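# need a structure here:
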Amino acid sequence: MPGAAAPGGPIAAPATLRRPATEAISHGLNTVPAPVLVLGGVLGLQGGAALTTGLYPLVGPAGVVALRLVLAAVLLVALWRPGWRWDSRTWSLALGAGTLIAVHHLSYYEAVARVPLGAATTMEFIGPFALALAGSRRPADLLWAALAATGVVLLSRSGVPMNGAGLLFGLLAGGCWGGYILVGKRLAAHLPDGRGLALAVSWGALLSLPYGILQAGTRLLDPGTLAIAFAVAVLSSVLPYSFQMAALRRLPPGVFGVLTSLEPAVGALIGLSFLGQHLAPQQWTGVAAVALASVGTVGRGTRAA
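Modelled structure (predicted):
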């Protein structure tokens, strides 16, 4: 019967929704090496983060999250047209991933508003770092993860007193990021294209929108703000999440987690190049340590494959 699903599987989308464009996108992402996709996602996330510096004074952290996720959801739904006829497993994975996305974004931006960016990123990395340790099978895995963690700590050394609430928000973001890697991998395996991602981001947008409205109100509709937010949504959500879903289908969660530790290093370079944020020598040492750990992880993963 057309549109029916096997027991326990997702309900198939109508044939009219299987467009050549989306099939080409899925095929193209699957042909790119998974570590390259992770790096592309990192570049997009940090590039978008640099753009958000102009939005904080206008709409606040919750407003940034709401605009970013709502615009990303609109773009992803328009592209993938996921529909609503899915089984309970698909919905549970999509809603779980979307909830983790929303809570991660809200807590991370609240952390950045209270503590230096490096410290917030350090706390955020605890989630992927814990996955790397939990999933390790060889001593080399622990060494690469420890080296990456050391690099992130060095990057966060700014000498600025830490705000306790900011550190707790960062820790919450780290837990959500680790949980998203696990749930996102299952969602990516369950749906071999971007429909699951569109559902997840849409749910995350619905959860974050009330907080954004409470904090920013009608300022969310300012044309200039929307223009910047659109660029942030593409760079920080649509492209990175699409890349990550494709990479998660092929990478163990621990390896994926360590590879994302490139974010502080890439963020430091983008901050230096575009925002004039200079680093101390010990922080550049952290950049080198994180980069080396990621290269080592890629090499190990390639040999295993």
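# when you work out contacts or count neighbours from here on, use the C-alpha atoms and nothing else.
Noted.
# touching stretch 152-164 from outside, list them.
With C-alpha atoms under 8 Å, 6 or more residues apart in numbering as the test, stretch 152-164 has contacts from 114-119, 121-122, 125, 261, 264, 282-287, 290.
# can you say which of these are buried?
Buried members of the contacts of stretch 152-164, scored by 16 or more other C-alpha atoms under 10 Å, are 114-119, 121-122, 125, 261, 264, 282-287, 290.
# among those, which are in helices?
Of those, the ones assigned to helices by DSSP state H are 117-119, 121-122, 264, 282-287, 290.
# would JSON lines of the residues you listed with distance to residue 210 be doable?
JSON lines is the format used below for those (distance: C-alpha to C-alpha, whole Å):
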{"residue": "117", "distance to residue 210": "25"}
{"residue": "118", "distance to residue 210": "28"}
{"residue": "119", "distance to residue 210": "28"}
{"residue": "121", "distance to residue 210": "25"}
{"residue": "122", "distance to residue 210": "28"}
{"residue": "264", "distance to residue 210": "30"}
{"residue": "282", "distance to residue 210": "41"}
{"residue": "283", "distance to residue 210": "38"}
{"residue": "284", "distance to residue 210": "39"}
{"residue": "285", "distance to residue 210": "41"}
{"residue": "286", "distance to residue 210": "38"}
{"residue": "287", "distance to residue 210": "37"}
{"residue": "290", "distance to residue 210": "37"}
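# I'd like the structure of this one too, to check against the first:
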Amino acid sequence: MSAAPAEAAPAPLADIPHRTSPAGVAAMLGSGLSNQIGAATGSLAFPVLGPVGVVAVRQYVAAIVLLAMARPRVRDFTRRQWQPVILLAVVFGTMNLSLYTAIDRVGLGLAVTLEFLGPLAIALAATRRRVDACCAVLAAAGVVTLMRPQPTTDYLGMGFGLLGAVCWAAYILLNRTVGSRIPGAQGSAAAAALSALTFLPVGVVVALRHPPTAASLGYAVAAGVLASAVPYLVDLFTLRHVPPAAFGLFMSVNPVLAALVGWLGLGQRLGWADGAAIGAVVTANALSILVSHRRAPGG
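Predicted structure coming up:
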């Protein structure tokens, strides 16, 4: 057995980034675009596998890809390293399952709007400047306008949407912690593997009740790569170089990317209200990034 790797100490306060670099913006955009394309592809498998089946396949594929790339030495993990990994594993599965269940019960608009409350809370809690708070509120208004959530009395569906919000906030914080304690992508890979193990019984039940077709499996596998494996890896490294508040605010771009993917890939038209909402979200993020560059130490 190889020697246990030294634990990476949490980044000291002075080393935590205070501004968002162009590379960080590009990485977050790439992660969000991959996520939305993957989600759109995965929805094509819903008629055969259902939302639960698609989530199960996503977890399996993410685990396989991340394990192959990172090859985590789990036997060498210490208790301090295992703690956030186990929590992240729980968050991985719960986040996807709660969102898809909410979409099934209350629709895409309300589900995505409720889930966005998670990263929005991170952005507001971490901000120390009035301009950042205004940017977060502007982005939130844009998301609500873009998704146009409809009123509903399905409180269970709304509960799943709020659970997704909690999980998304936990995902942001835990991914940063895992990245500070475990080198490379080993922590994310181990968390994805644990999450996939918990979904094995689910996958067996879904396969027996709804035998998958080759096309549905292909769509679900593509969703696993694009909407799980790629974002997990990119977000892990992005959160080492981007402040959590900026990352949380930038997540408001995801509904914009979803709308653009629907427009370009599925032929869903965008009206003037959609254009205004997209402009509000983009303006909020651009303003926040520009201000962070002007006020950052040494910037």
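# ok, residue 55 of structure 1 to residue 47 of structure 1 distance?
Taking C-alpha to C-alpha, to the nearest Å as the measure, residue 55 of structure 1 falls 14 Å from residue 47 of structure 1.
# do residue 28 of structure 1 as well
23 Å.
# which of those two has more neighbours?
Neighbour totals were compared for residue 28 of structure 1 and residue 47, and residue 47 leads with 20 against 11 (other C-alpha atoms under 10 Å).
# now which residue in structure 2 aligns to that one?
If you follow residue 47 of structure 1 across to structure 2 using TM-score structural alignment, you land on residue 37.
# so which elements touch the helix or strand containing its match?
Using DSSP states H and E, residue 37 of structure 2 maps to helix 22-43. When contacts are defined as 3 or more C-alpha pairs under 8 Å, 6 or more residues apart in numbering; DSSP states H and E, helix 22-43 of structure 2 sits against helix 214-224, helix 230-238, helix 253-266.
# I'd like those helices as a markdown table, with distance to residue 83 of structure 2 appended.
Shown next, in a markdown table, are those (distance: least, C-alpha to C-alpha, whole Å):
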| stretch | distance to residue 83 of structure 2 |
| --- | --- |
| helix 214-224 | 25 |
| helix 230-238 | 17 |
| helix 253-266 | 29 |
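# nearest approach to residue 95 of structure 2 belongs to which of those?
Closest of the helices and strands packed on helix 22-43 of structure 2 to residue 95 of structure 2 is helix 230-238, at 12.6 Å (criterion: C-alpha to C-alpha).
# and the longest helix for structure 1?
helix 164-190.
# between helix 239-248 and that one, find me the angle.
Angle of helix 164-190 of structure 1 versus helix 239-248, following axes from the mean of the first three to the mean of the last three C-alpha atoms, to 10 degrees, is 60 degrees.
# and stretch 47-66 of structure 1, what's buried?
For stretch 47-66 of structure 1, using 16+ other C-alpha under 10 Å, the buried residues are 47-52, 55, 59-66.
# likewise stretch 161-171 of structure 1?
Across stretch 161-171 of structure 1, burial judged by 16+ other C-alpha under 10 Å covers 166, 167, 168, 169, 170, 171.
# in structure 1, what residues pair with stretch 87-102 of structure 2?
Counting by TM-score structural alignment, stretch 87-102 of structure 2 lines up with residues 96-111 of structure 1.
# just give me the mean distance for that stretch relative to structure 2.
In the superposition against structure 2, stretch 96-111 of structure 1 averages 0.6 Å from its aligned positions (mean C-alpha distance after the TM-score superposition for structure 1).
# what's that stretch in contact with?
Taking C-alpha under 8 Å, 6+ apart as the rule, stretch 96-111 of structure 1 contacts 61-62, 65, 120, 124, 165-170, 172-174, 176-177, 179-180, 183-184, 199-205, 207-208.
# aligned to residue 78 of structure 1, what sits in structure 2?
For residue 78 of structure 1, the residue aligned by TM-score structural alignment is residue 68.
# look up the closest residue to the aligned residue in structure 1 for residue 235 of structure 2, ignoring the ones flanking it.
Residue pairing (TM-score structural alignment): residue 235 of structure 2 is matched to residue 244 of structure 1. Once flanking residues are discounted, residue 244 of structure 1 sits nearest to residue 38: 6.0 Å by C-alpha to C-alpha, 6 or more residues apart in numbering.
# now which residue in structure 2 aligns to the one you found?
Aligned partner of residue 38 of structure 1 by TM-score structural alignment: residue 28.
# and that match, how many neighbours?
By other C-alpha under 10 Å, the residues close to residue 28 of structure 2 number 23.
# residues contacting it?
Applying C-alpha under 8 Å, 6+ apart, the residues contacting residue 28 of structure 2 are 234, 235, 238, 247, 250.
# just to check, residue 178 of structure 2 is in contact with residue 188?
Yes: taking C-alpha atoms under 8 Å as the definition, residue 178 of structure 2 is a contact partner of residue 188 at 7.4 Å.
# the helices and strands packed on helix 22-43 of structure 2: which one's closest to residue 120 of structure 2?
helix 253-266 (11.6 Å).
# where in structure 1 does that closest one fall?
Residues 262-275 of structure 1 are where helix 253-266 of structure 2 lands, counting by TM-score structural alignment.
# tell me which residues in that stretch are buried?
By neighbour count on 16+ other C-alpha under 10 Å, the buried set for stretch 262-275 of structure 1 is 262, 263, 264, 265, 266, 267, 268, 269, 270, 271.
# what sits against the match of residue 78 of structure 1?
Under the criterion of C-alpha under 8 Å, 6+ apart, residue 68 of structure 2 has no contact partners.
# can you tell me the element it falls in?
Residue 68 of structure 2 belongs to helix 46-70 when assigned by DSSP H and E.
# now that helix against helix 214-224, angle please.
Going by the same axes, to 10 degrees, helix 46-70 of structure 2 makes 50 degrees with helix 214-224.
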